[in-house]
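**Q** sequence and predicted model, in that order:
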Amino acid sequence: MTVAKIKIVVTGANGQLGRELVEGKFEENTVEIIGFSRNELDITNLLHCRDVLAKHRPDIVIHCAAYTAVDQAESEPDEAFRVNSAGTRNVAVAAREIGAKLCYISTDYVFDGTATVPYNEFDRTHPQTVYGKSKLAGEFAVQTLHDRFFIVRTSWVFGKYGNNFVKTMLRLGKEKDRLKVVADQIGSPTYTYDLAAFLIELVQTDYYGIYHVSNTESCSWFGFAKAIFEDSSTPIHLEPCTTEEFPRPAPRPFFSVMDHSAIRSNGFTPLRPWREALQHFLKDCE
């Protein structure tokens, strides 16, 4: 007897994580993944969300679509909230109406970055940027409007699709012989390949709630860059600098390392250390 596949709809299928989920080879025999780009599913339109989800009737929706331009959001807050808050509300309403579980991808930016120990899932949120506030508003929409949800906060995402810090460093390593990188911001890098595999495992369970998901161990941006150049055998003179030397419209958290208490307490296997994940990524790109 053939067992029906679990159907998963992914929003934001052209983004870093969305593409990893759609194009990755995850449990192909048991899971069917359908991805929708921004052009195919306008999350800011409630009727469109309802129509698409009612037509495909997935068991699970993984909501990756988001407004992620952190600096630009400072000058266009309405657009950030329209996508990250109202758009998430629309997805939550449409998913609940068809009885689909919902997994919402959130961010370390919901915290203020002033901690000295890793943030766990129940620490007080206190976003300092428009982007962080809009993503937290999305979390509230999910918690209010859906009854079977996973909220997954992640950070410092890199992978084979889209633009990210690792790709930028590799490009600059070819163009320059010296580089300054911020050394006073500490966080947890997250490899989309590992994150996507974890999400596919998570959403098939009933262990609902908030999760912090990143690769284990932490580093500064400078330490991350140093590892990228070392592991890719790129000769470059790297200098540490301070956040003040690189002012940005949106303030960056000085500390956004995440503790994975929900992963541990629900019996999941923590993601591998970020350096191992980086080496896997570099090998995959060869």
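**A** Happy to help now that I have it.
**Q** drop to CA atoms for contacts and neighbour counts, all remaining ones
**A** OK.
**Q** quick one: the strands in the stretch 151-286 of the chain, in order.
**A** Secondary structure of the stretch 151-286 of the chain (DSSP state E, counting those that start in this stretch): strands at 157-158, 178-182, 186-187, 190-191, 209-212, 219-220, 237-241.
**Q** other residues contacting the third one?
**A** Here strand 186-187 makes contact (CA atoms under 8 Å, 6 or more residues apart in numbering) with 155-156, 218-221, 254-258.
**Q** and if we set it to 6 Å?
**A** 218-220, 255-257 (CA atoms under 6 Å, 6 or more residues apart in numbering).
**Q** and what of stretch 124-139?
**A** 70, 73-74, 81, 84-85, 88, 109-112, 250.
**Q** now do stretch 188-196
**A** The contact list for stretch 188-196 (CA under 6 Å, 6+ apart) reads 17, 21, 156-159, 214-215, 218, 257, 274.
**Q** which of the residues you listed has the most neighbours?
**A** S214 (31 neighbours; other CA atoms under 10 Å).
**Q** need the contact list for it.
**A** 154, 190.
**Q** try C219
**A** Neighbouring residues of C219 by CA under 6 Å, 6+ apart: 186-187.
**Q** also this one, for the comparison:
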Amino acid sequence: MILVFGKTGQVATEIARLAPEALCVGRDRVDLADPDACRDLVLDVAPSGIINAAAYTAVDRAEEDEALATRINGDAPASMAQAAARLGVPFVHISTDYVFDGAGEQPFTPEDPTAPLGVYGRSKLVGEQGVTAAGGAAAILRTSWVFSAHGNNFVKTMLRLGGDRDKLTVVADQIGGPTPARDIAAACLTMLDGLREDPGRAGLYHFAGAPDTSWAGFAREIMAQAGLACVVEDIPTSAYPTPARRPLNSRMDCAKLARFGLERPDWRAGLALVLAELGANT
């Protein structure tokens, strides 16, 4: 049995759909702010593999609560990984492009130096370091710009605003790869199997949708596929200040995924599936 930390989040929801036999646990079962409880749950359940699809994802709020963000995003995954290593089972942990500073225009490789711009990225980096230090068969999957038909995300926000307004201003100087949660879920399951077959595949990986685009470009594709007449106007990040700094360059080199037979998904096809599920496509 696969143990999944996360129950109602975007990726956890999709894992439950793809692997209904998995045990997906939420806040009602374990408090992610209690790393020891996470470790104890792993040892009690003794699963055949573990996926951590849970996190403190409130990027702006994290700026005011670094201690909590670090416990959830840093200490808890480390405890999970230590328990997984103790049991000798594979562990897949989801991380983020926010561990980078977003400088330049070249895609970041898994081996590039990290330099988070804010608390969220720092807390996720602590998690990566803890998972790696645990020494088990663990793969860390950095991803970006996650969207689905569930929860709060950019696609659902654009659909809501685009249905009410004639024009929207959207940031155009942040570039990255929108990534369907369903594809992330499928990748996690594939990687779990791959680690079971060959623990030597442990390490850092990048997984993001293709082609790279801006938030404004993403918004325009949403409007086009949904048949909305709302016009998207480009603005710079400086025109939309937020408590936490966002990386301008979130391009990620995903070539290393070939070790698991994976490649970047086309986010436009994933968007069509999400809009169909929401009943919002033309």
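**A** Cool, got the structure. Small disclaimer: the values here were computed from a predicted structure and weren't measured.
**Q** returning to what we had before: okay, the strands of the stretch 151-286 of structure 1 in TSV with distance to V203 of structure 1 next?
**A** TSV is the format used below for the strands of the stretch 151-286 of structure 1 (distance: least, CA to CA, whole Å):
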stretch	distance to V203 of structure 1
strand 157-158	20
strand 178-182	36
strand 186-187	25
strand 190-191	18
strand 209-212	11
strand 219-220	29
strand 237-241	40
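**Q** just name the most buried of those.
**A** strand 190-191 (a mean of 26; mean count of other CA atoms under 10 Å).
**Q** mean offset of that strand relative to structure 2 (after superposition)
**A** Strand 190-191 of structure 1: mean distance to aligned residues in structure 2 after superposition is 0.2 Å, counting by mean CA distance after the TM-score superposition for structure 1.
**Q** in the stretch 151-286 of structure 1, what residue spans correspond to helices?
**A** Along the stretch 151-286 of structure 1, counting by DSSP state H, counting those that start in this stretch, helices occupy 165-175, 192-203, 221-231, 261-265, 274-284.
**Q** residue in structure 1 paired with N52 of structure 2?
**A** Counting by TM-score structural alignment, N52 of structure 2 lines up with H63 in structure 1.
**Q** next one: its match from F224 of structure 1, what distance?
**A** 28 Å (CA to CA, to the nearest Å).
**Q** please apply the same query to F268 of structure 1.
**A** Here F268 of structure 1 is placed at a distance of 26 Å from F224 of structure 1 (CA to CA).
**Q** more neighbours: these two, which one.
**A** Between F268 of structure 1 and F224, counted using other CA under 10 Å, F224 has the larger neighbour count: 24 against 13.
**Q** where's that one relative to T190 of structure 1, distance?
**A** For F224 of structure 1, the distance to T190 of structure 1 - CA to CA - is 11 Å.
**Q** and what of E23 of structure 1?
**A** 18 Å.
**Q** element containing P77 of structure 2?
**A** helix 76-87 (DSSP states H and E).
**Q** map F140 of structure 1 onto structure 2.
**A** In structure 2, F140 of structure 1 lines up with Q129, judged by TM-score structural alignment.
**Q** neighbours of that match, how many?
**A** 15.
**Q** that one in helix, strand or coil?
**A** Assigned by DSSP: H, G, I helix; E, B strand; the rest coil, the conformation of Q129 of structure 2 is helix.
**Q** how close does it sit to D65 of structure 2?
**A** Taking CA to CA as the measure, Q129 of structure 2 falls 20 Å from D65 of structure 2.
**Q** want to try JSON lines for the helices of the stretch 151-286 of structure 1, with distance to A13 of structure 1 as columns?
**A** As requested, these are exported to JSON lines (distance: least, CA to CA, whole Å):
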{"stretch": "helix 165-175", "distance to A13 of structure 1": "20"}
{"stretch": "helix 192-203", "distance to A13 of structure 1": "12"}
{"stretch": "helix 221-231", "distance to A13 of structure 1": "27"}
{"stretch": "helix 261-265", "distance to A13 of structure 1": "25"}
{"stretch": "helix 274-284", "distance to A13 of structure 1": "20"}
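**Q** looking at those helices, which is nearest to V31 of structure 1?
**A** Among the helices of the stretch 151-286 of structure 1, the nearest to V31 of structure 1 by CA to CA is helix 192-203 (8.6 Å).
**Q** in that closest one, what counts as buried?
**A** Across helix 192-203 of structure 1, burial judged by 16 or more other CA atoms under 10 Å covers 192-200, 202-203.
**Q** how about the strands in the stretch 1-150 of structure 2?
**A** Secondary structure of the stretch 1-150 of structure 2 by DSSP E, counting those that start in this stretch: the strands cover 2-5, 23-25, 49-52, 91-96, 138-143, 146-147.
**Q** would CSV of the ones you listed with distance to F154 of structure 2 be doable?
**A** Formatted as CSV, the strands of the stretch 1-150 of structure 2 follow (distance: least, CA to CA, whole Å):
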stretch, distance to F154 of structure 2
strand 2-5, 23
strand 23-25, 24
strand 49-52, 22
strand 91-96, 16
strand 138-143, 15
strand 146-147, 7
